[in-house]
Each structure stands twice: as structure tokens, then as C-alpha cells.
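[1] Provided below for reference: sequence and predicted model.
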Amino acid sequence: MSVTALPPRRGYRSPKRNGPPRRRSSRDVLKGLLKTLGPGLITGASDDDPSGIGTYSQAGAQFGFGIGWTMLLTYPLMVAIQEISARIGRVTGHGIAGNVCRNFPAPTVWFLIVLLFIANTINIAADLGAMADSLKLLIGGPQFLYVVLFGTVSVLSQVFVEYKRYVFLLKWLTLSLFAYVITLAVVHLPWLEAAKGLLIPRLSLDGPFLTTLVAVFGTTISPYLFIWQSSQEAENKRIERKREQVEADTASQASELRRIRVDTQIGMAFSNVIAIAIIMTTAATLHAGGVTEIQSSAQAAAALKPLAGDLAELLFAIGLIGTGLLAIPVLAGSTAYAIGEGRKWPVGLSRPPRKAVAFYAVLALSGTLGIIINFTALDPIRALYWSAVVNGVLAAPVMVMLMVLVRSRAVMGRFVVRGWLYWLGWVSTALMALCTLAMAVNFAM
């Protein structure tokens, strides 16, 4: 005899399917956040590399709290240009360099890529020198050995550590930047004066101020950051097979764009909070103590000791080493992505070295040259500050190309960028160009 199943009673709730939702543990929340945060967080954190720390330290030492407002100004500009870069990578499956080389004259593109290679390599050299100086400050020993050690570890980890694990390590390295927030907490800070410097813009047309302004912009809005985040989004698209064709599913595309926006906003906010902490720390200690010339971020750490105590020096130096370990792979990686995509080589940190030999060769070359520069007559520590200025000069034409690409249907299809994001991207581009022009006019006079 067969039995016919009766329909469920009205109001019946299956305890298995419709029961009360399980409360998410703090561990689940942390896992979800780490999954959402990726290229944007790493990009934002790597923005505060030893080069950036040196620039912010010099700005705070030279101009005190009066330069702090630049961090609030740059935040929305950073968010706009980095989100645009990330969208290009996710939608097209190619990084910025790959798209630029397909849509602009080759001589112009390669001139910019060569400048990027030079600027990034000098930046790597300066970062390695600053990290080595910081470790020597903490434990003593030979500075040259630390340069080789840090450079070798950074290059080999990119080549031989499995991609997902490597990205996971980079995410955790971002925590080292909290050393600067703690440093700010241990120094005496005149909060009212600091708040005025942060909220009330103070402008000057003299050469040192304009140079510092361009250096700050060049550190926060830098071509290697565009290239890295765009290339990482393209990389993730390649390795996540279920998301390979973004255009095929409107719902998943909307979800991806939301993830990119949240990731970018949090990453850039993290970057600027750390920058504000560095500027305020050096303004409250070095500037207030009459120390207005800082040649390196390591020197800033050493100068903090007599003014703010051993703990401030220790935290500042630890932060330098941690952020250097995070930033050097991003610098070398962005160079390799730019050249590799420009040459249409197989690129990507997720590829085994044997399947992307040229890509990894460029990455290793950039890191190796960074080590070698530390043993030449060129002072990489002084070059640290000026590499930020070079990046500021280089950024404007790259940003113009970005803005043309995101408006092109041939590149972005139905996902062209419109509205406030598009116009804010142009505002960012215009302000960067204006700062660079003002500096050039001042030097010519």
C-alpha cells in the first residue's frame, strides 16, 4: 500500500531549514573580513612603505601639524583612482600595463614603464637601506648584511611561496603598521593644535612646501599602487574559475564591484590613518624639538629617542621593518607586472616560476638591483624622498590614460565607469598634474 505524503501544515516551520540563524562567532566575522579585504588592503598598507614613512616624517618635522590636512584631501582621491584601477583589472582580466599597451602608442607607454622601473628600483633600494638601518638601530651589527638578508627574503618569498599563502602573509604584515598608532599614543600630543592642522588647510607657494606637497601626493597616489591593485584583481579573476567571466552574471558583477569598493575604502583609510599618525608623531616631537631636517625614516626613529623615549624609537623602527617587508614585494611585483603585461608574457605570482620565467626574472632583477644600489656611491636614503617626487611626476600621465580606459566601451564593455567615481578620478588627476606643474615652475624660476 502506498502512502501519500501530506502537505505541511500552514505555519509549520522546519527546524532544520527555517530555525533561528546561527550566531556568527568573532572567528567567523574575522574570516569574512579577511576574505573581503585583499588587494585594496595590501595596496593601502604598502603605500606606507619606508619611502612613505620618510616622506611623512620629513613633512611633519619640517612643517609640523600644518601639513596634516593633506591626508584628508588625498583620501577620496586615492579611493577613486585605486577603485578605478581595480575595476579595470577585474573586468578585463588584464592589469593596467596590459590595457595601456593595447590602446596607446608603444613609445609613450614604454617611456613611462622605464621611468616606473627606475623609480621602483630606487624605491626598493631606499626601503632596504631604511630597514637595514632600523635593524642596526635595534640590535647593532653590519648594515650591509641586513640589506642582503631583507632583499633576498623578499625576492625568494615571491618566487617560491605559494600564492594564496603569500597573500595571506601580506595581509597579516599590515598589522605591523599599528606600531605607528601606538607610537602616537606614547608621545605628548597637543590635540587642539593637531586637530587644527588636520582640518584647516595651510598653503604656501615657496619651493620647499611645494616640493613636499608633491612628494606627499606622489607617495599616496603612486603608479606602482595602481598597477599592483589592478594586476592583483586580474590575477584573482584568472585563478577563481567560477568568476572567470564577470560579464556573464550581473548579480555576481555587482557583488564584485561592492567588494572592490569596500576593500579599497578600508585599505586607503588604513593607509591615511597611519600617515596621519606618523606626521603627528614627528610634528609633536621632532618639529617641536627644533629638528626640521630628516634624511631618512630610520633617522626619524633615532631622533625620537631623546625626545620621546626608548619605546617610541623601538615602535617606530619595528614598524619600518614590517612595512618594508610588505612594500618591497609590491614594488618589485608591480614592476614585473608592468613589463610582463607590456610584453604580453605569461605573468602572475600564482604561476609556477617555470611557466613565467621572464616575469619572475624581472621581479628578481628589480630586487637585486635594489640591493646593489646600497653598495654604490648613490645614496639610496636621500633618493628615498626624491623617488616619491618622481612618482608624483609620473602619476599624472598614467592617471590620464586610466581615465580614458575606463570610459572606453572597447575596454570596459558595459561596465564603463560613470558618475561621481569618474569625475572624482579626473579631480584626482587634475590636482596631481597641478602640483607637479607648480613644482616645475618653482624650480625654473
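    Received, thanks.

[2] drop to CA atoms for contacts and neighbour counts, all remaining ones
    Fine.

[3] OK, contacts around residue 75?
    Remark: with contacts taken as CA atoms under 8 Å, 6 or more residues apart in numbering, residue 75 is in contact with 268, 269, 272.

[4] Got another one to weigh against that:
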Amino acid sequence: MLQTSRSTPKPSSKMVQRLLGPGLVTGAADDDPSGIATYSQAGAQFGYDLLWTVFLTTPFMIAIQLVSARIGRVTGKGLAANVVELAPRWLVLALIFLLVAANTFNIAADIAAMGESLALVIGGLTHEHALIFASVSILLQVFVPYHRYAPVLKVLTLTLFAYVITALTVNIPWSTALLAAVWPRPTVGANYFLMVVAVLGTTISPYLFFWQASQEVEEMRRSPAHPPLREVAKGGKLELHRIRIDTTVGMIFSNAIAFFIILTTAAVLNANGVTNINSATQAAEALRPLAGNFTFLLFALGIIGTGLLAIPVLAGSAAYGVAEAFGWQATLEAKAPDAIGFYTIIAAATVIGFSLGFTGIDAIHMLVWSAVLNGIVAVPIMAMMMAIVSNKRLMGRFKARSWLVILGWLGTGLMAIAVIALFWSLFA
């Protein structure tokens, strides 16, 4: 046990720069092109009637991502490495396999959407554009060390403001929209209920858990003066405070963007009778004749920007999970020859995702399979996370407080209900 005291450290410029990091990037990555498609469908099909869902999911999203970040920072290990200590290895490997499969299908849908969006903006062939995006993503992750790549990811979060600006370019009846958000009048029916489930599944996704825990470990490794918190005799509150601010801001930012996407598509598409949207690019294309070229351009460029952010998170979270489960080196700071297994998973997930675009499988089917696999993975992983964060042996004096445990278990229960509903809808 180290005897270093950290009870009264003063905030430094370096700490200010780190204040918004893993939590912000994780939250922004949740609004990937596949998520944009889900939110666009919610707005187009049901207008303002599903705006309330972003308020429902926000506290649970904050809680479960706080748990994820806390596990990484306190233990100094990623989520998979901690889960191995509690669950049978065969179960962990099975869940990791499903995570990798779900992420790969998600990557496929995202890369395809990015290629289609760029083709809509500048012309050209969608597959060639998709190849460029996939290649750039792999090269950046493999050859750019984490301390240089992390700022790039932070900058990419700014592209999501395109959806805030988009909302400001269209005519929105704000009183009607805000009233629907705080006093919803749900349309009772299977389609409505399934869209609620889709929004829940899009907002709370397993890949976000693995990514944020591992990013906290990456941040910790950047400075020898920041050991795992459970190895520190005193203090640690400043780091937990940073995590709370970073995660809370990141998740609120994520759901605020979802709010504006639903708002825009409700005000333009639903209001003009366009209610069937199956992809983010279809939403962008539908906006052009109804809201003008500028609104279309912002929406389409937003798809590309958030895709550049989300693909590394999807591929990286899969690689962290596999590498930690097998005990391989798992860090974006390592050079390629020193972490071959880790970088192989990143490259393989991205390449296979890109290749799926040539199989004729449409993006909707890939998203359905991704949702099903995420559903299988999400609830047991969330339950294990809650067991870890409540475990005195693993967390030491940083065992989670009651409010976080209660909120985390409520979020786990909510996801369990959503998953049951998803399977019922698909197989009933």
C-alpha cells in the first residue's frame, strides 16, 4: 500500500485539460451513425412523443458509466480484466465474443453510412469512401500513440454540434415540443413500445462500458504519479470528482444531441408526412427538399464526423475486452509490435465491418443483429459491474456509495426489461 497522500492536491493546468476526457468521448461516441438512425426514426415516426426518453435514460446512463469509469480508475485495470476475477472464464469469453460480433456489425453499419453520406455530399462511389474511412481509422489507432490520439477524439466530439445547429435552421414549434417532452402522450402500440426499447438499447450499450473503463486506465498510465486509487493510502477524492464531472457532462451532452436529432426530424420529416426512416443517410436525404441544402449538409457531415469518432471506440472496446480476457497487453500507447494481439483485433473488427458492406446485407439487418447481441451482453455485464463496484476486496475504500449502487441496479433492471421486450418482439 503506497503511503502517498492525495487529500489536498491543487488543481493544475494538466488536471484542467484532463477534466473532460474519457467521459466526454464515450458520451459523444454513443451518438454514432447507427444511433442517429434510431433517433431519426423516433422523430420521423412519432414526432415529439419520444423526446421524454432522453430524460429517462440520462440518470441511468450517467450511473452505469460512472461505475465503469470508477472500476477502471480504482483498480487500474479494464472491465474485462476485473470481470475475470468474479465470473468463470468461459462465461467471460462468451460475452466478449458476442461483444466483438455486435461491435463488428455496428462498425459495418457505421462505415456504410459514412460512405453514403460523403457520396451524397461530394459524389463518388460509396465503397471507395467507406474504404478511406476504415483505413484512416485503423492507421490512427495502430500508429498514433494514445497521448496524441486522445486529443483528436476530443476534437471530433465538436462535430456533434452540427445537430444543434441543424435544429436551429428549421422551424420548430418549441412550446409544442417542450410540452410533449415533459408531458408525453404515448401512442399505445407495439411499434411505439419497440421504439422506446430501441432508444434505450442505443443509449446504454456494452461497448461504452468497456471503452470508458479502459480509457481511465490509459489516462492513469500517462503519469507515474497517478497509481490505481486502491493503492493510495489517503485521498483520491479529486480524481473521483473529475470522473463525476467528466462522465456527467459527457452523458448529458450525448443525450442532448439525441434530443436535437429527434426534435429536427420530428419538426421536418414527421410534420411533412415522412415517417419511415431506415438509416441516418436516408434522414439526411429526406431533409434536403424539406429543409434546404444547408440543413442537409450539416446533418450529413455530422454523420461523417461522429462516425470517425465512433469506429475507433467500437473497435477499441472490442480489442480491450479480448486482450484483457486473455491477459495480453491492452493499450493504445503501445507500439504495434509490442501489442500484436490487441491491434489485430482492432484491425480485424474494422476490416470485417468494412467487408460486410459487400455482402448485400442491408444496414437495418446488421443493426438488428447488433441490437440482439448487445442485449445478450448488456444485462450480465451490467450486473457484474455492479458486483465489482460493490466489492470491498476489489474496490477497497472506494466501494460505491449506496445511491450509485441503487441507481446502477435500477438501470440494470431497466435494461433487462428492454432486452426481454426486444426478444419478445423479434421471436414472439
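    Received, thanks. Keep in mind it's a predicted model, so treat the numbers as computed, not measured.

[5] Would you mind reporting the TM-score between them?
    Scored against TM-score structural alignment, normalised by the length of the second structure, the superposed chains reach a TM-score of 0.94; 418 aligned residues with a CA RMSD of 1.8 Å.

[6] re earlier: kindly give a single ChimeraX line that selects the buried subset of the contacts of residue 75 of the first structure.
    A single ChimeraX command selects the buried members of these (16 or more other CA atoms under 10 Å):
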select :268,269,272
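
[7] from the contacts of residue 75 of the first structure, which single one is nearest residue 223 of the first structure?
    Proximity of the contacts of residue 75 of the first structure to residue 223 of the first structure (CA to CA) peaks at residue 268, which lies at 14.8 Å.

[8] name the element that closest one belongs to?
    helix 250-282 (DSSP states H and E).

[9] The helix or strand just after that helix vs the second structure - mean distance after superposition?
    Tracing the chain past helix 250-282 of the first structure, the next element assigned as helix or strand by DSSP H and E is helix 297-308. Following the fit onto the second structure, the mean deviation recorded for helix 297-308 of the first structure is 0.5 Å by mean CA distance after the TM-score superposition for the first structure.

[10] ok, the counterpart of residue 313 of the second structure in the first structure - contacts?
    Alignment note (TM-score structural alignment): residue 313 of the second structure maps to residue 330 of the first structure. By CA under 8 Å, 6+ apart, the contact set of residue 330 of the first structure is 43, 46, 224, 228.

[11] Next, count neighbours for the second one.
    Spelled out, that is residue 46 of the first structure. Neighbour count of residue 46 of the first structure, defined by other CA atoms under 10 Å: 27.

[12] ditto for the third one
    Neighbours of residue 224 of the first structure under the rule other CA under 10 Å: 25.

[13] Map it across to the second structure for me.
    Per TM-score structural alignment, residue 224 of the first structure is aligned with residue 207.

[14] Helix or strand: which one has its match?
    Short version, using DSSP H and E: residue 207 of the second structure is in helix 206-221.

[15] Run through the neighbouring helices and strands of that helix.
    In terms of contacts (3 or more CA pairs under 8 Å, 6 or more residues apart in numbering; DSSP states H and E), helix 206-221 of the second structure is packed against helix 22-29, helix 52-75, helix 79-83, helix 89-122, helix 293-326, helix 363-389.

[16] now those helices as TSV including distance to residue 231 of the second structure?
    Compiled in TSV, these are given as follows (distance: least, CA to CA, whole Å):
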stretch	distance to residue 231 of the second structure
helix 22-29	22
helix 52-75	8
helix 79-83	16
helix 89-122	26
helix 293-326	20
helix 363-389	16
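
[17] quick one: what's aligned to residue 218 of the second structure in the first structure?
    Per TM-score structural alignment, residue 218 of the second structure is aligned with residue 235.

[18] how close does its match get to residue 341 of the first structure?
    Counting by CA to CA, to the nearest Å, the separation of residue 235 of the first structure from residue 341 of the first structure is 12 Å.

[19] who has more neighbours, the two?
    Neighbour count, other CA under 10 Å: between residue 235 of the first structure and residue 341, residue 341 has more, with 24 against 21.

[20] Show me what the more buried one aligns to in the second structure.
    By TM-score structural alignment, residue 341 of the first structure lines up with residue 324.

[21] Its match contacts residue 339, correct?
    No - using CA atoms under 8 Å, residue 324 of the second structure makes no contact with residue 339, being 11.7 Å away.

[22] intersection of neighbour lists for those two?
    In terms of CA under 8 Å, 6+ apart, residue 324 of the second structure and residue 339 are both contacted by the residues residue 330.

[23] Counting neighbours, what do you get for the aligned partner of residue 109 of the first structure in the second structure?
    Counting by TM-score structural alignment, residue 109 of the first structure corresponds to residue 92 in the second structure. A count of nearby residues for residue 92 of the second structure, using other CA under 10 Å, gives 22.

[24] I'd like the distance between residue 92 of the second structure and residue 381 of the second structure.
    Per CA to CA, residue 92 of the second structure is found 9 Å from residue 381 of the second structure.

[25] picking up where we left off before, let's have the contacts of residue 330 of the first structure in CSV, adding distance to residue 125 of the first structure.
    As requested, the contacts of residue 330 of the first structure are exported to CSV (distance: CA to CA, whole Å):
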residue, distance to residue 125 of the first structure
43, 19
46, 15
224, 15
228, 19
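
[26] Quickly note the distance from the match of residue 109 of the first structure to residue 133 of the second structure.
    Distance check for residue 92 of the second structure against residue 133 of the second structure: by CA to CA, it reads 31 Å.

[27] try residue 109 of the second structure
    In this structure, residue 109 of the second structure and residue 133 of the second structure are 13 Å apart, going by CA to CA.

[28] ditto for residue 163 of the second structure
    Here the criterion is CA to CA. By it, residue 163 of the second structure lies 21 Å from residue 133 of the second structure.

[29] With neighbour numbers in mind, choose between the two.
    residue 163 (27 against 21).

[30] Tell me roughly how far the host helix or strand of the more buried one lies from the first structure on average.
    Assessed by DSSP H and E, residue 163 of the second structure sits inside helix 161-168. Aligned to the first structure and superposed, helix 161-168 of the second structure gives a mean residue distance of 0.2 Å (mean CA distance after the TM-score superposition for the first structure).

[31] Read off where that helix ends up in the first structure.
    Per TM-score structural alignment, the counterpart of helix 161-168 of the second structure in the first structure is residues 178-185.

[32] Alright, calling it a day.
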